[in-house]
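In: Here is a sequence with its predicted model. Questions after.
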Amino acid sequence: MPPHFAPASDDALPIWPVWKGDALPDGAGTWPEASGFAAKPGEICLLPGADGALAGALFGLGEPARAGRERLAFARATALPRGCWRLAAIPAGFDPDEAALGWLLGQYRFTRYKGQPEDGPRLVAPEGVDAARIEAIAAGEFLTRDLINTPAADMGPDQIENAARDLAGEIGARIRVITGPALLEHNLPMIHAVGRAAATAPRLIELSLGDDGPLVAIIGKGVCFDTGGLNLKPGASMALMKKDMGGAATALGLLMMLARTGAARGLRLRLLIPAVENSVSGNAFRPGDVLTSRKGLTVEVNNTDAEGRLVLADAMALAAEDRPDLMISLATLTGAARVALGPDIPPFYCDDDRTADALSRAAMAVGDPLWRMPFWTPYEPQIEPQIADLDNAPSGGMAGSITAALFLRRFAEGAGRYVHLDIYGWQPGPAPGRPKGGVGQGARAILAALPEMLA
């Protein structure tokens, strides 16, 4: 079900958002105090009318200094009964756009394999909110979540291609797909090497939108399932590997947001997805193999489970040949990033301070957190083995997210500016607006920051 607001209605019931310690709205009477309402985050107090019918609700925001993301999603996801609701007031420090988006994100349910979405409470878009824009942003996030949540049996390289074709048709983008042995003919050897052992052929999916303006290249890692290859993962480590295409899913959601909000106007957008499954068979690539990339750099494979950077490298080298003004890579790339920052805060890497500052500010402003990490040049020797130009899995286990970013940066040469996001793509437990499961990270921050990133 696409995210949507309710049409304006005189019958919509009022919600009063209340900060802890603030005076209650006129007309609330003594009922909130008698029922113990304390305006704790997400707390709901249903208000009775004179006839005993439901007359409205108070919604607790907690303390302003500790406010969390997508606060109003609490109301959508928890105690409000079905019906049509409206915001009766906008208290100081309360962002109507963030509230409206949080409500829509709270509508999300993944029901492909179980049941139908319930018809929950609906919200009239708050006054001053661009409802169409908020719905477009939520729709892009829903697309990302649906793609990540779908198991690999139903979301392999061919289904990623189908999703890309559907999006291209909707937004008027051009699409090109290079599949199987044709990858070798088009000099994309590392994408082919990683994906050749799978039952479904590897491919490079390319979408292009716009003919004038700055060129923005977006590369999303599309490893639809990662067994680890011949360096086979333990079973427990494979449990979430359907999400290893989270970079591709986030990139497609971002492109939908850019197109539907109108932010794509005046830009040339190029989206590249190397879509593969890292499987095991007699022709799987091996530890110790040396691969020659599109760029001509040789790569010693010291771990077949560090495959994401290999497929990204060929796609990035292809994108860099057109000298984009900005290149962005999105990838569920390293466990090291999760150890450093946990599941909620993806690190990002960028050498240009102005671009990085714009992205950091936007991330905080729209509640899509990111944290800048360094391209630490003294670690470069760690990605340079003895018998090849590059090492895909440096030994030692330290600074794994940084060394992966340094590896990718070698293939971004030619781009005006380069930003790499090492995302997780998964919500490990339910939170406001973010049910357990697949989640987009970084797309809303990029959408908000892009004009300044290109300035």
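Out: That came in fine, so what should we check first?

In: Please make it C-alpha for all contacts and neighbour counts, starting now.
Out: Fine.

In: In terms of secondary structure, what does whichever strand in the chain runs longest contact?
Out: When the chain is scanned for its longest strand (criterion: DSSP state E), the result is strand 268-278. Counting contacts by 3 or more CA pairs under 8 Å, 6 or more residues apart in numbering; DSSP states H and E, strand 268-278 packs against helix 157-171, helix 189-195, strand 203-209, strand 215-220, strand 222-226, helix 246-261, helix 308-320.

In: on contacts alone, who are the packing partners of the helix or strand that that strand is followed by?
Out: Later in the chain than strand 268-278, the nearest helix or strand by DSSP states H and E is strand 290-292. Based on contacts counted as 3+ CA pairs under 8 Å, 6+ apart, the elements that strand 290-292 packs against are helix 189-195, strand 298-300.

In: adding another structure so you can compare the two:
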Amino acid sequence: MTLPAGLTLDSTDALPLHVVTRADYAEWRGAQPAAVGTWLDAQGFDGSAYSALVVPDSDGRIAAAVIGVGDRLDPAAYGHAPYALPARSWRLVDPLDAAETAALQLGWGLGSYRFTRYKQPLRAPATLAIEGDVDAVLAELAACLRVRDLVNTPTEHMGPDQLEQVCCELAERFGAHIDVVSGDDLLRQNYPAIHAVGRASHRAPRLITLRWGDAAHPHVAICGKGVCFDTGGLDLKPADGMRNMKKDMGGAAHAIALAEWIMARELPLRISLFVPAVENAIGPDAFRPGEVIATRAGLSVEIDNTDAEGRVVLCDALVRAAEDKPELLLDFATLTGAARIALGPDLPAVYANDDAVAGAWLEAGARLRDPLWRMPLWRPYWRYLTSNVADIANGGPSRMAGSITAALYLERFVPAQQKWAHLDVYAWNDSDRPGKPTGGEAQGLRAAYAMLQAYAGA
């Protein structure tokens, strides 16, 4: 078995690793030999979160190490260890319960991650020897790293073609069915909104569909916004706003990773994955402000702003997904900067037309330390999407409630009886933090899987 960086199944020559919190540090310190206690005191170690210390033996060699954590159930609490400790193997010696052990293993794997496609890290991470039934944690880690890798890959190597290739590889690996509608076939098969956004690029827009599972199992449809690069279109983004727009397919990355995770763990679900993959480019055929475009739902949309393109490509995918009448429809999208203004970079905004679905996702997020925040589908704000020439506008002159109005736009394309939830996700770490290197990030993904795992069990 090939494991991700930072994890090993071989505990040979692994040194002891202690995990403490500031609250239990004094008790642990009191149980250590006098020489170790003297060393700890001399270093000022007190078990504070994100601290780490190597403990020497009497000959000056490394005898053990201790790391300080805050919340033992939070994987991020352990993310500092792989690069705070020497690059050798370590084995846990303190008793942790199953959930804490899983958090340690996941957090260590996340903390060890570096995006290495173009540049190798300056040093290898310390490795943690893991044992027992680790398949569940490794699948969880793989899903999170899949999101990071997809988002971190620049657009020249992660355009619509490459997203399609990723999905084709998954279909082959898991025996899933895949279908791709691209270019002008989008018009012939009634996906005009996806076509409109992507038609200016030299890389054809497409709708990628993957289906897997037993028809007897509950059906879950998953949509992900796959805007592989977003210039803003003719409503061009400024340079600083365009700089990281390789990440605008972060919703697709989440959707793909979630589908892969479900298939890898063989959850008793039937899934349909829909990824509208486009590049919002500038060219002679770019869609324009003021245009009225058609949609699969039969609703006309006036383009108020070409930089509000994500909701336009998603609306066709949502309509198609709902046509199969799944028991649950989820979508992930790096949809609005307004959500980041409201909640910051670490807290995705979740919208749902069903309280039980929203509650289950939020509960899973709180339990797994994968936080989300529910925002309201405040329907009086429909007035911000009024058009004088079409059924709906994709934006409006007001800067008020931008994340809410985007969610309301999507809801317009979801049948009233369809259970649906939408995650407005940043998919990005904007600064280096323990376990969270700058770049792509999975957010709300672990909670989504836990929610669906419970849903499958029910």
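Out: Structure received. All values derive from a computational prediction rather than experimental measurement.

In: circling back: what's the longest strand of the first structure aligned against in the second structure?
Out: Strand 268-278 of the first structure corresponds to residues 270-280 of the second structure when matched by TM-score structural alignment.

In: now do stretch 238-247 of the first structure
Out: Under TM-score structural alignment, the match for stretch 238-247 of the first structure in the second structure covers residues 242-251.

In: how about stretch 135-152 of the first structure, which residues of the second structure does it hit?
Out: Residues 138-155 of the second structure are where stretch 135-152 of the first structure aligns, taking TM-score structural alignment as the criterion.

In: Correction: the previous question concerned stretch 167-185 of the first structure.
Out: Under the criterion TM-score structural alignment, stretch 167-185 of the first structure matches residues 170-188.

In: do the same with stretch 431-442 of the first structure
Out: Aligned by TM-score structural alignment, stretch 431-442 of the first structure corresponds to residues 433-444 of the second structure.

In: okay, now the aligned residue in the second structure for residue 350 of the first structure: neighbour count?
Out: Using TM-score structural alignment as the criterion, the counterpart of residue 350 of the first structure in the second structure is residue 352. One way to gauge burial is a neighbour count; for residue 352 of the second structure, by other CA atoms under 10 Å, it gives 23.

In: Identify the residue spatially nearest to residue 352 of the second structure, adjacent ones excluded.
Out: In space, residue 352 of the second structure comes closest to residue 421 once its chain neighbours are excluded; the distance is 4.1 Å by CA to CA, 6 or more residues apart in numbering.

In: Would you mind finding the match for that neighbour in the first structure?
Out: Here residue 421 of the second structure is matched to residue 419 in the first structure, going by TM-score structural alignment.

In: how many neighbours does its match have?
Out: Here the number of neighbours of residue 419 of the first structure (other CA under 10 Å) works out to 21.

In: Equivalent analysis for residue 400 of the first structure, please.
Out: Under the neighbour criterion other CA under 10 Å, residue 400 of the first structure is assigned a count of 19.

In: counterpart of it in the second structure?
Out: Residue 400 of the first structure is assigned residue 402 in the second structure as its aligned equivalent, the criterion being TM-score structural alignment.

In: got a list of what its match touches?
Out: If you count contacts by CA atoms under 8 Å, 6 or more residues apart in numbering, residue 402 of the second structure has them with 336-339.
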